[in-house]
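*Asks:* Take a look and give me a structure for this.
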Amino acid sequence: MWQGAWRIAKHEFNLAWRGYLMTLLVLAYASFFTSVLLYGHLSGEMTSRSAWSLDLGYFCMMPLFGFLMDQTAFRYRREDTYSRKLAEWHTMPIGIGQIIAGRIMLLILLLFVNCLLFFGIQYAAVEELRELLDPAAFVVYALTWIGYGVFAAILLVFMELGYSGRVYFYFCFVYVFMQGVITLLLALAGKSAVVFTLEAAAGRNWETAIASVAAAAMAVWGFGELLHRRISRRSFWT
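*Replies:* Sure, this is the predicted structure:
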């Protein structure tokens, strides 16, 4: 199965590799935006009440690093491109397990590579971050957020392949709204997810990173199983 999944992942990337350039542009913007905010927080120029902007940036951007932002990604509501692609693949000798594994494989590879770039730029650009976190502690910090990114992105893939383009479109709005609500609640409580992970990493709290990666692994397995059942039962045209 894994050989077929790898072929699907390569095929998808070859078709939409230009979309990776757009992903890199988003990554560059996110790296600049978050680096400036991290510098402001670590240097004391930004008050703790402003840390919500870091949380919102991380919550929204991390899952996006696992996606190719090609034209298909912007036409899915009108043309229901993901459903049509699944319908086409079902006319070929391709198993549902291979389709799901290939999609998840591409997602994880993209997200991991992009996160290496994202956090690498931060670490190189923000001197205060290097002073707070040595390389080992920075790995804890990065792994914690990579785990979150995989967990959130897998949920998006479940909706992308499991439902019509219209349902997926409205789910994305609800998803972003919920991220905003969580960020607001944390801000009102005087807390910050990014600040918490920075402090945990500075204290070499590997448990935080392990828990995040474990949650991501469980999401890959759990949503993968649910997605297999969903695709087996769904209509590709509604």
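*Asks:* make it CA atoms for all contacts and neighbour counts henceforth
*Replies:* Noted.
*Asks:* And the residue most central in space within the chain, how close does it get to Y148?
*Replies:* Residue closest to the average C-alpha location in the chain (CA atoms, centre = their mean): P63, at 1.6 Å. If you measure P63 against Y148 using CA to CA, to the nearest Å, the figure is 8 Å.
*Asks:* now do F65
*Replies:* 12 Å.
*Asks:* what about the two, which has more around it?
*Replies:* F65 (28 against 23; other CA atoms under 10 Å).
*Asks:* Name the nearest residue to the more buried one, ignoring sequence neighbours.
*Replies:* Excluding the flanking residues, the one nearest F65 by CA to CA, 6 or more residues apart in numbering is L111, at 4.9 Å.
*Asks:* The one you found: neighbouring residues, count only.
*Replies:* L111 has 22 nearby residues by other CA under 10 Å.
*Asks:* Verify the stated contact: it with L68.
*Replies:* No - the pair L111 / L68 is not scored as a contact, 10.1 Å apart, by CA atoms under 8 Å.
*Asks:* Tell me which residues of stretch 151-171 come out buried.
*Replies:* Under the neighbour-count criterion of 16 or more other CA atoms under 10 Å, stretch 151-171 has 151-165, 168-169, 171 buried.
*Asks:* wait, T183 sits on A51?
*Replies:* No - T183 is beyond contact range of A51, at 9.6 Å (criterion: CA under 8 Å).
*Asks:* Now do the contacts for R103.
*Replies:* A5, I8, A9 (CA atoms under 8 Å, 6 or more residues apart in numbering).
*Asks:* number of nearby residues for T47?
*Replies:* 10.
*Asks:* To clarify, my last question referred to A201.
*Replies:* A201 has 26 neighbours, counted by other CA under 10 Å.
*Asks:* To which secondary structure element is it assigned?
*Replies:* For A201, the element it lies in under DSSP states H and E is helix 193-202.
*Asks:* Which SSE is immediately downstream of that helix?
*Replies:* By DSSP H and E, the next helix or strand past helix 193-202 is helix 206-233.
*Asks:* Second input sequence below; structure requested for side-by-side comparison:
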Amino acid sequence: MRTVKDAWMMVQSEYRGNKLKLVWASLFSIFYMGYIAFFVGIMMNEIVQSNEGHMAVDIMLLSITPLMGFVLNRSAFKYWSEDSYTRMLVYFKSLPIPATVILCKRKIMSVIAFSINGTLCFGLIYAFSKNMRAEMDLGDYIAFTITWIGYGLIVTGLYITFELLFSGKIYLVLTLAVLIVAFGVAFLVQMGGGNLFLYTILCSQEWGLLSPLMWGTLLVGMASVQVFSKWTIHRLKSRDLL
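*Replies:* The predicted structure is shown next:
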């Protein structure tokens, strides 16, 4: 509990002294999630109407959903040019702040980011897509949303490891590799005659909030974050930050 308390104090202190930073991060999240929701909502609307799966929406969901676990601030966009995550880690360790607290802070930030960005993006998609509203009631759509958030958590475990164990340039390469894998998965599913988006809808419609797929992705997602966090803590002991 001490670790969680210290991590939460770090989260609060990051924005308490800089209200403008919080305002800009919030406004950018609204704009960015709204932009994504508008275009993804259009694709989903057409697919639900035709009931014919398209690889593009699978690629969007597989690649964008994990990014909802990031707080969209300057550090998130400067990691390649300024290696901002490594610099932040050097600063934290110089205070010194234990690696367990640093990891706990990152997990808390992910939960906050998924809660805000996920609600914004999937909420706006539901608002923009009249065919989604006609096809799924609110309870089914919540199950659909949580299913994809669970998947996002699975990949977030990887991103946390990339963020804290590698330099900005290597992090970029690894992130691109994840996106290529997402494209490959969507392609293979399409070639097999399936569609992840439509399958998720069917599971959510059939089971609602009792969906085995929803609970499965959520549990695996939480396990992924914990496993990768423990491994990251172990590896941080030997990482050269210079």
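*Asks:* So after superposing, what's the score?
*Replies:* The TM-score (TM-score structural alignment, normalised by the length of structure 1) is 0.91; 234 aligned residues with a CA RMSD of 1.8 Å.
*Asks:* related to what we said a few turns ago, which element is the residue nearest to F65 of structure 1 on?
*Replies:* helix 96-125.
*Asks:* Show me what the helix or strand following that helix packs onto, helices and strands only.
*Replies:* Using DSSP H and E, the helix or strand that follows helix 96-125 of structure 1 towards the C-terminus is helix 127-132. Counting contacts by 3 or more CA pairs under 8 Å, 6 or more residues apart in numbering; DSSP states H and E, helix 127-132 of structure 1 packs against helix 17-42, helix 96-125.
*Asks:* Of the ones you listed, which is nearest Q179 of structure 1?
*Replies:* In terms of CA to CA, the element of these nearest to Q179 of structure 1 is helix 17-42, at 16.7 Å.
*Asks:* which helices and strands sit right next to the closest one?
*Replies:* helix 52-64, helix 96-125, helix 127-132.
*Asks:* Just give me the match in structure 1 for F38 of structure 2.
*Replies:* With TM-score structural alignment as the criterion, F38 of structure 2 lines up with F32 in structure 1.
*Asks:* swap that for C104 of structure 2, sorry
*Replies:* So, by TM-score structural alignment, C104 of structure 2 is matched to A101.
*Asks:* so who does that match touch?
*Replies:* A101 of structure 1 is in contact with W2, A5, G224, counting by CA under 8 Å, 6+ apart.
*Asks:* so what secondary structure elements neighbour the helix holding A201 of structure 1?
*Replies:* By 3+ CA pairs under 8 Å, 6+ apart, helix 193-202 of structure 1 packs against helix 52-64, helix 135-162, helix 206-233.
*Asks:* same thing but at 6 Å, please
*Replies:* helix 135-162 (3 or more CA pairs under 6 Å, 6 or more residues apart in numbering; DSSP states H and E).
*Asks:* what about the helix it packs on, distance to the chain center?
*Replies:* Centroid displacement of helix 135-162 of structure 1 relative to its chain, using CA atoms, centre = their mean, to the nearest Å, is 5 Å.
*Asks:* Can you state the residues of structure 2 onto which it aligns?
*Replies:* Aligned by TM-score structural alignment, helix 135-162 of structure 1 falls on residues 138-165 of structure 2.
*Asks:* and the matching stretch, how far from structure 1 on average?
*Replies:* Here the mean offset of stretch 138-165 of structure 2 against structure 1 after fitting is 1.2 Å, by mean CA distance after the TM-score superposition for structure 1.
*Asks:* just the helices and strands packed on helix 17-42 of structure 1: most buried one?
*Replies:* Among the helices and strands packed on helix 17-42 of structure 1, ranked by average contacts under mean count of other CA atoms under 10 Å, first place goes to helix 52-64 (a mean of 21).
*Asks:* Go through the contacts of R103 of structure 1 and name the one nearest L42 of structure 1.
*Replies:* Proximity of the contacts of R103 of structure 1 to L42 of structure 1 (CA to CA) peaks at A9, which lies at 39.5 Å.
*Asks:* Now do the same for the closest one: its match in structure 2.
*Replies:* That one, A9 of structure 1, aligns with V11 by TM-score structural alignment.
*Asks:* does that match belong to a helix or a strand, and which?
*Replies:* Under the criterion of DSSP H and E, V11 of structure 2 resides in helix 2-16.
*Asks:* That helix packs against which elements?
*Replies:* Using 3+ CA pairs under 6 Å, 6+ apart: helix 2-16 of structure 2 touches helix 99-128.
*Asks:* what angle separates the helix it packs on from helix 212-236?
*Replies:* 150 degrees (axes from the mean of the first three to the mean of the last three CA atoms, to 10 degrees).
*Asks:* burial measure for the residue nearest to R204 of structure 1 when sequence neighbours are not counted, as a count.
*Replies:* Spatial nearest neighbour of R204 of structure 1, excluding adjacent residues (CA to CA, 6+ apart): A137 at 5.6 Å. When counting by other CA under 10 Å, one arrives at 21 neighbours for A137 of structure 1.
*Asks:* Could you report the separation of A137 of structure 1 from A214 of structure 1?
*Replies:* A137 of structure 1 is 18 Å from A214 of structure 1, by CA to CA.
*Asks:* Structure 1: which residue goes with M214 of structure 2?
*Replies:* Match for M214 of structure 2 (TM-score structural alignment): A209.
*Asks:* now the closest residue to its match other than its chain neighbours: how far from A153 of structure 1?
*Replies:* Closest residue in space to A209 of structure 1, ignoring its immediate chain neighbours: T144 at 4.3 Å, by CA to CA, 6+ apart. Separation of T144 of structure 1 from A153 of structure 1 (CA to CA) stands at 14 Å.
*Asks:* What of A136 of structure 1?
*Replies:* From A136 of structure 1 to A153 of structure 1 the distance is 26 Å (CA to CA).
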